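In: Okay, structure incoming, though there's no sequence with it:
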């Protein structure tokens, strides 16, 4: 993403700060967020794993993972300072939980067991290799697997900030990295999740 695209994304979120938290994050409502989170957990047991959440927002995924897994390390990264500051405050007493402000598109990322991107790869970019570059980076840093979701181009009307992708095309790319990559659909009409394992 270029500087103008990044500024557009920041403005998209900052314009919604002070409103409902879910709107600030870009979700339509609590149901759409929770169904995406539930889809992510179909990957399998993440107990005892180190997990990197790319585009962590306020850390809502951490709360959801706490209900399903135990003894895991959670690292959240987001390029919006306001999100990271709030998440750091909310989770100040949580062990094995850290938040970092950085642009994960360009930052050096740590090696982890599982890399997750929930909604953070949907931003429009003039770079035709996006999100393929990010999926490849996630695959490189993950010891055990990669989980991400994208908007389905067949059911999502592109806007100035977000865009949809062709599920079959995304799966085909992922199967070049992991021949057993799987597509998970049916939880929302305009969203799909990809599971990759090592």
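Out: Cool, got the structure. Everything numeric in this text was worked out from a predicted model, so none of it was measured.

In: make it CA atoms for all contacts and neighbour counts henceforth
Out: Fine.

In: residues contacting residue 72?
Out: Counting by Cα atoms under 8 Å, 6 or more residues apart in numbering, residue 72 touches 46-51, 96.

In: how much space between it and residue 35?
Out: Distance of residue 72 to residue 35, computed by Cα to Cα, to the nearest Å: 22 Å.

In: coming back round to it: in helices, which of the contacts of residue 72 appear?
Out: Using DSSP state H, no member of those falls in helices.

In: ok, so of the residues you listed, who is nearest residue 5?
Out: residue 51 (27.2 Å; Cα to Cα).

In: Skip the chain neighbours and tell me the closest residue to residue 139.
Out: residue 146 (6.2 Å; Cα to Cα, 6 or more residues apart in numbering).

In: In this protein, which residue is most central in space?
Out: residue 117 (2.0 Å; Cα atoms, centre = their mean).

In: what's the spacing between that one and residue 54?
Out: Distance from residue 117 to residue 54, by Cα to Cα: 5 Å.

In: And residue 144, by the same measure?
Out: 16 Å.

In: Between these two, tell me which one has more neighbours.
Out: residue 54 (25 against 16; other Cα atoms under 10 Å).

In: check contacts around the more buried one.
Out: Each residue near residue 54 by Cα under 8 Å, 6+ apart is listed here: 76-78, 104, 115-118, 120.

In: Next one: it from residue 141, what distance?
Out: Distance from residue 54 to residue 141, by Cα to Cα: 12 Å.

In: and for those two, which residues touch both?
Out: By Cα under 8 Å, 6+ apart, the residues touching both residue 54 and residue 141 are residue 115.

In: Check the secondary structure at residue 82 for me.
Out: Of the three states, residue 82 takes helix under DSSP: H, G, I helix; E, B strand; the rest coil.

In: From residue 131, how far out is it?
Out: Residue 82 is 24 Å from residue 131, by Cα to Cα.

In: In terms of neighbours, single out the busier of the two.
Out: Taking neighbours as other Cα under 10 Å, residue 82 and residue 131 compare with residue 131 leading, 21 against 15.

In: then this one, side by side with the first:
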């Protein structure tokens, strides 16, 4: 991701953290914890995470790991986020769990491990100057996943793009994913404003 795009995202989250101190979901840009967890529920319902190695791109505070701990038992979890303050709090919160690791970095350029399942919830919604950014990230996620990739994006049919956030056409994204993975699925029945794609190997 371009340096100026990364800076815009960092400043956005710095401001949200000041405004919503202690509220993970709203600091991350979600409208509420319920909204954030609705996406997590959709992800967990689509795939079996039991005893899987999971890579969470744009992990924030590690809230998806918390959600996983309530519903299943993963073998390992790696979270990556460019926001240092998020990673610091995540490391502190999960310091007693030996099966998880948090890495500070831009996941579009950081060396990523191979895992069973790659997840990106909310982290692909940012606008970028690089027009091929999203397709390249999706391809990288697919290459790093042994079993499946699952991610959500804002739906351009219901959400208007802004200077920070970019919405996408669900069918166009699905068609691109199908070109990489014939077993790709579009999920739209959980909310209007975004959609989820599952790519199963």
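Out: Arrived safely, thanks for sending. Keep in mind the model is a prediction, meaning the values are calculated, not measured.

In: sorry, back to before: count of neighbours near the residue nearest to residue 139 of the first structure?
Out: Neighbourhood size, residue 146 of the first structure [other Cα under 10 Å]: 27.

In: And it, what's its match in the second structure?
Out: Aligning on TM-score structural alignment places residue 146 of the first structure opposite residue 149 in the second structure.

In: Superpose on the second structure and give me the mean offset of the host helix or strand of the residue nearest to the centre of the first structure.
Out: Following DSSP states H and E, one finds residue 117 of the first structure within strand 112-118. Here the mean offset of strand 112-118 of the first structure against the second structure after fitting is 0.5 Å, by mean Cα distance after the TM-score superposition for the first structure.

In: what's the burial count for the residue nearest to residue 157 of the second structure when sequence neighbours are not counted?
Out: The shortest distance from residue 157 of the second structure to any non-neighbouring residue, by Cα to Cα, 6+ apart, is to residue 169 (7.0 Å). The criterion is other Cα under 10 Å. On that basis, residue 169 of the second structure has 15 neighbouring residues.

In: what sits against whichever residue in the first structure pairs up with residue 169 of the second structure?
Out: Counting by TM-score structural alignment, residue 169 of the second structure lines up with residue 166 in the first structure. Residue 166 of the first structure makes contact with 152-154, according to Cα under 8 Å, 6+ apart.

In: same deal with residue 59 of the first structure?
Out: 76, 87.

In: What residue in the second structure is paired with it?
Out: Residue 59 of the first structure maps onto residue 62 in the second structure, by TM-score structural alignment.

In: which SS state does the counterpart of residue 128 of the first structure in the second structure fall under?
Out: For residue 128 of the first structure, the aligned position in the second structure is residue 131, judged by TM-score structural alignment. Of the three states, residue 131 of the second structure takes coil under three-state DSSP.

In: Next: residue 11 of the second structure.
Out: Residue 11 of the second structure - assigned by three-state DSSP - is helix.

In: Please work out which residues outside the biggest strand by length in the first structure touch it.
Out: The longest strand of the first structure (DSSP state E) is strand 142-151. With Cα under 8 Å, 6+ apart as the test, strand 142-151 of the first structure has contacts from 36, 40, 43, 111-119, 121-122, 138-139, 163-165, 190-198.

In: ok, residue 37 of the first structure - contacts?
Out: 61, 64, 118.

In: Kindly indicate which of those lies nearest residue 86 of the first structure.
Out: Using Cα to Cα, the contacts of residue 37 of the first structure come closest to residue 86 of the first structure at residue 61, 14.1 Å.

In: Tell me which helix or strand the closest one sits in.
Out: helix 60-66.

In: Would you mind listing the outside residues contacting that helix?
Out: 37, 74.

In: average offset between that helix and the second structure?
Out: Mean deviation for helix 60-66 of the first structure: 0.6 Å (mean Cα distance after the TM-score superposition for the first structure).

In: C-terminal to that helix, what's the next element?
Out: Sequence order places strand 73-78 as the next helix or strand after helix 60-66 of the first structure, per DSSP H and E.

In: so who does residue 196 of the second structure touch?
Out: 42-43, 150-153, 186-188.

In: Recalculate using a threshold of 7 Å.
Out: By Cα atoms under 7 Å, 6 or more residues apart in numbering, the residues touching residue 196 of the second structure are 151-153, 186-188.

In: Repeat that for residue 101 of the second structure.
Out: 77-79.

In: so it is in which element?
Out: Judged by DSSP H and E, residue 101 of the second structure forms part of strand 100-104.

In: If any of the contacts of residue 166 of the first structure are buried, put those into a PyMOL selection.
Out: A single PyMOL command is used to select the members of these judged buried by 16 or more other Cα atoms under 10 Å:
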select buried, resi 152
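
In: Filter the contacts of residue 166 of the first structure by whether they're kept in the second structure.
Out: Retained in the second structure: 152-154, out of the contacts of residue 166 of the first structure (criterion both residues aligned by TM-score structural alignment, their matches' Cα atoms under 8 Å).

In: Relative to residue 23 of the first structure, which of those is nearest.
Out: Comparing these against residue 23 of the first structure with Cα to Cα places residue 152 closest, at 20.0 Å.

In: Residue 76 of the first structure versus that closest one, what's the distance?
Out: 25 Å.

In: mind checking how far the longest strand of the first structure is from the chain centre?
Out: Mean C-alpha position of strand 142-151 of the first structure versus that of the full chain (Cα atoms, centre = their mean, to the nearest Å) differs by 8 Å.

In: Okay then, goodbye and thanks.
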